[in-house]
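> this is a predicted model, with the sequence first.
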Amino acid sequence: MRLYYVAVLGAIASAANVNAVSLADQPQAAIVGTLPIDATTNRLLRTHYTDEERAFGLNLLPGGKKISSIITDKKLSKYLKSNQEIDDVFTKLKLNTAGEKLFENPKFLAWAQYVDDFNQKHQAQNSMLPTLVRQYGGDDLSIMLEKAKQADKTYGVALRLQGEQMKLWRREGLTTDKLFSIYKLDDGAKNLLENPGLKIWTRYADEFNPGEATTLFKKLQKTYSDEALSQILIKGKTVSSTEKLASDLQNQQLRHWLDTLQPPENVFKLLSLNKGADDVLGSPQLQTWIRYNAAFAKQNPYAHKATLIDTLLENYGTASMVSMLKTRPNTAYGKHLASGVERDLIKRWVSAGKSLEFVTGKLGTTSPSKKEFVEGLYHKYKRLPTAA
């Protein structure tokens, strides 16, 4: 497994500074657009490559002879002797049907060796990238490369090939806005953060962006409303593979809301905490809101102070609040919040002159221990000079 990584990556890196020749010498060598926006007018790759692009060929692969157990030297030699085009050999090895597993396929290394041998024989510098684009199309290839980056075995070769593809996009003036649309990152899907195109866009924006500098959060903020983006991030935090990214983006969103003086009452709704009475006290988003509320109060000491009890009552009313308290959250933090809300609610009722019977009846104190607890709080607040 390590041999595969070292062989392919080493060969790619060693070829970075060689001179190139035009693809025009190859029969039917036109390169179609990598990411079809409009099949008739918007191609993202030219029909020929510059010297720098052509330099992405292969020199002799270290350990290349090891592949003979998979594809015999005899067969490769036969192809080379008859001057089989590298595209044809790619197809003969059935790499055109390998799909997402292309870069894990041992035959890919055999083909890479053939590309190098072919170049040496013909004093050419054919790159792997044009063939890959022709066979899979630029958009599918870019997704394949991104997925290949997730495995240690194929990370190196995928990273390098992806970088070469992005250099082509940059030379063509492909904007980050257009790339965002190509990968359908603006379609409003709640599982947006799982789209592999998002990582592709992020790398392109960070390393190859031909236009004005931007960040993923700025682009998402520009594309989606506060509420829509919040929903995307909430969804992303429930998926292990996107949880960290979603949390980072949500922190940036909270910072933006603080900077624009977004009231905690509004943020409560933006986090969709007004839409889930059954589990709101156990919701991770409620913890997020509590953090935001504390930060807002600290940053704006003279602003109206929002409290959890007031915000819950405003959005749910007393009946729903009581129902929440009867269905306690499963988490320790949720139970802690529920106890605090219950205490505040009892204090409100005492302050409003409600009787003990009213309080115990509302809270449904069926067990002796629960009844004793509620009665104790009731009398405690009753003895206070003011229950406010």
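Sure thing, it's come through.
> drop to CA atoms for contacts and neighbour counts, all remaining ones
Will do.
> contacts for stretch 379-388?
The contact list for stretch 379-388 (C-alpha atoms under 8 Å, 6 or more residues apart in numbering) reads 347-348, 350-351.
> what residues of it count as buried?
Using 16 or more other C-alpha atoms under 10 Å as the test for burial, stretch 379-388 gives 381-382, 387.
> sorry, back to before: by neighbours, which of the contacts of stretch 379-388 wins?
residue 350 (25 neighbours; other C-alpha atoms under 10 Å).
> element containing it, please.
helix 332-351 (DSSP states H and E).
> check the gap between residue 118 and residue 7 for me.
For residue 118, the distance to residue 7 equals 17 Å [C-alpha to C-alpha, to the nearest Å].
> more crowded one of the two?
Using other C-alpha under 10 Å as the criterion, residue 118 and residue 7 rank with residue 118 on top: 22 against 19.
> wouldn't the more buried one be in contact with residue 81 here?
No: distance between residue 118 and residue 81: 9.4 Å, which falls outside the contact criterion (C-alpha atoms under 8 Å).
> would residue 274 count as being in a strand?
No: judged by DSSP: H, G, I helix; E, B strand; the rest coil, residue 274 forms no part of a strand; its state is coil.
> ok, and here's another one to check against it:
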Amino acid sequence: MKLTEGEGYLLLSPQFTQRLKYVEKLNAKNPTNGTSVVSTLTAYYGETGLYRLIEAGIKNRKTEDLATKLQAEKIQHWVVKAKGPDDVFRVMALDIVHKDSILSNPGFSTWAKYVDAFNAKYPEHPTSMIPTLLNYFSDVALFKLIEVAEIVMGTKSIATKLQEKMSKIG
């Protein structure tokens, strides 16, 4: 079961469904030594492959619910593994998204949720989105991007949040 152009449809495949059921049965038999579905799928597809599969599944009405559930589990998996925001940013391929549209990219919202979940789990080691973004944008370019995003309804809330974080460090 390799990833193909129709990645989202893989979630509908009987083989995929069997794989999920198998892991769920294992977990039911051994609740203390449970294996997460996400860790099993990550071992099979890799970090980036599983993320692409989930994102493609979210875009398909027939697989949206399952993909959304897997996405939430994937975020928690990253949090438990204490995967750094920079690493998650790259797994989500946000480092290659067109810079002018990054804040409107659905993956960016998911990444922001991850950073929030990470901070909730590790309040003694809080992190911010800003250092990662500054790896890809100059201060000026990031300020301009946020400024433009603040007037667009779909990106206004994330832009406001970033603006607050930027003002705290600069």
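Alright, I've got the coordinates. What you see is a predicted model; the values in this text were computed from it and never measured.
> matching residues in the second structure for the very next helix or strand once past the helix holding residue 350 of the first structure?
For helix 332-351 of the first structure, the following helix or strand on the C-terminal side (DSSP H and E) is helix 356-363. Mapped onto the second structure using TM-score structural alignment, helix 356-363 of the first structure covers no residues at all.
> quick one: contacts of helix 356-363 of the first structure?
Here helix 356-363 of the first structure makes contact (C-alpha under 8 Å, 6+ apart) with 322, 325-326, 346, 349, 371, 374-375, 378.
> from those, which is closest to residue 229 of the first structure?
Nearest to residue 229 of the first structure among the contacts of helix 356-363 of the first structure: residue 325, at 30.1 Å, using C-alpha to C-alpha.
> residue contacts, the nearest residue to the closest one once chain neighbours are set aside?
Excluding the flanking residues, the one nearest residue 325 of the first structure by C-alpha to C-alpha, 6 or more residues apart in numbering is residue 338, at 6.2 Å. Residue 338 of the first structure makes contact with 281, 325, 328-329, according to C-alpha under 8 Å, 6+ apart.
> and those, which are buried?
The buried subset of these (16+ other C-alpha under 10 Å) comprises 281, 325, 328-329.
> what segments of the stretch 51-200 of the first structure are helices?
Assigned by DSSP state H, counting those that start in this stretch, the stretch 51-200 of the first structure shows helices spanning 51-54, 73-81, 86-92, 106-122, 128-136, 138-148, 152-171, 176-182, 196-203.
> can you check the second structure too?
14-29, 37-45, 47-58, 64-80, 85-91, 106-121, 129-134, 139-149, 156-169 (DSSP state H).
> now the last one against helix 106-121, angle please.
On the basis of axes from the mean of the first three to the mean of the last three C-alpha atoms, to 10 degrees, helix 156-169 of the second structure is oriented at 50 degrees to helix 106-121.
> mind checking what residue 273 of the first structure lines up with in the second structure?
In the second structure, residue 273 of the first structure lands on residue 94 (TM-score structural alignment).
> its match and residue 103 of the second structure: what is the separation?
10 Å.
> repeat that for residue 125 of the second structure.
Counting by C-alpha to C-alpha, the gap from residue 125 of the second structure to residue 103 of the second structure is 25 Å.
> burial count for the residue nearest to residue 36 of the second structure when sequence neighbours are not counted?
Leaving out its chain neighbours, the residue that sits closest to residue 36 of the second structure by C-alpha to C-alpha, 6+ apart is residue 23, at 7.4 Å. Neighbour count of residue 23 of the second structure, defined by other C-alpha under 10 Å: 18.
> contact partners for residue 23 of the second structure?
So residue 23 of the second structure contacts 35-37, 40 (C-alpha under 8 Å, 6+ apart).
> need these in TSV (columns: distance to residue 4 of the second structure).
TSV is the format used below for these (distance: C-alpha to C-alpha, whole Å):
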residue	distance to residue 4 of the second structure
35	26
36	24
37	21
40	19
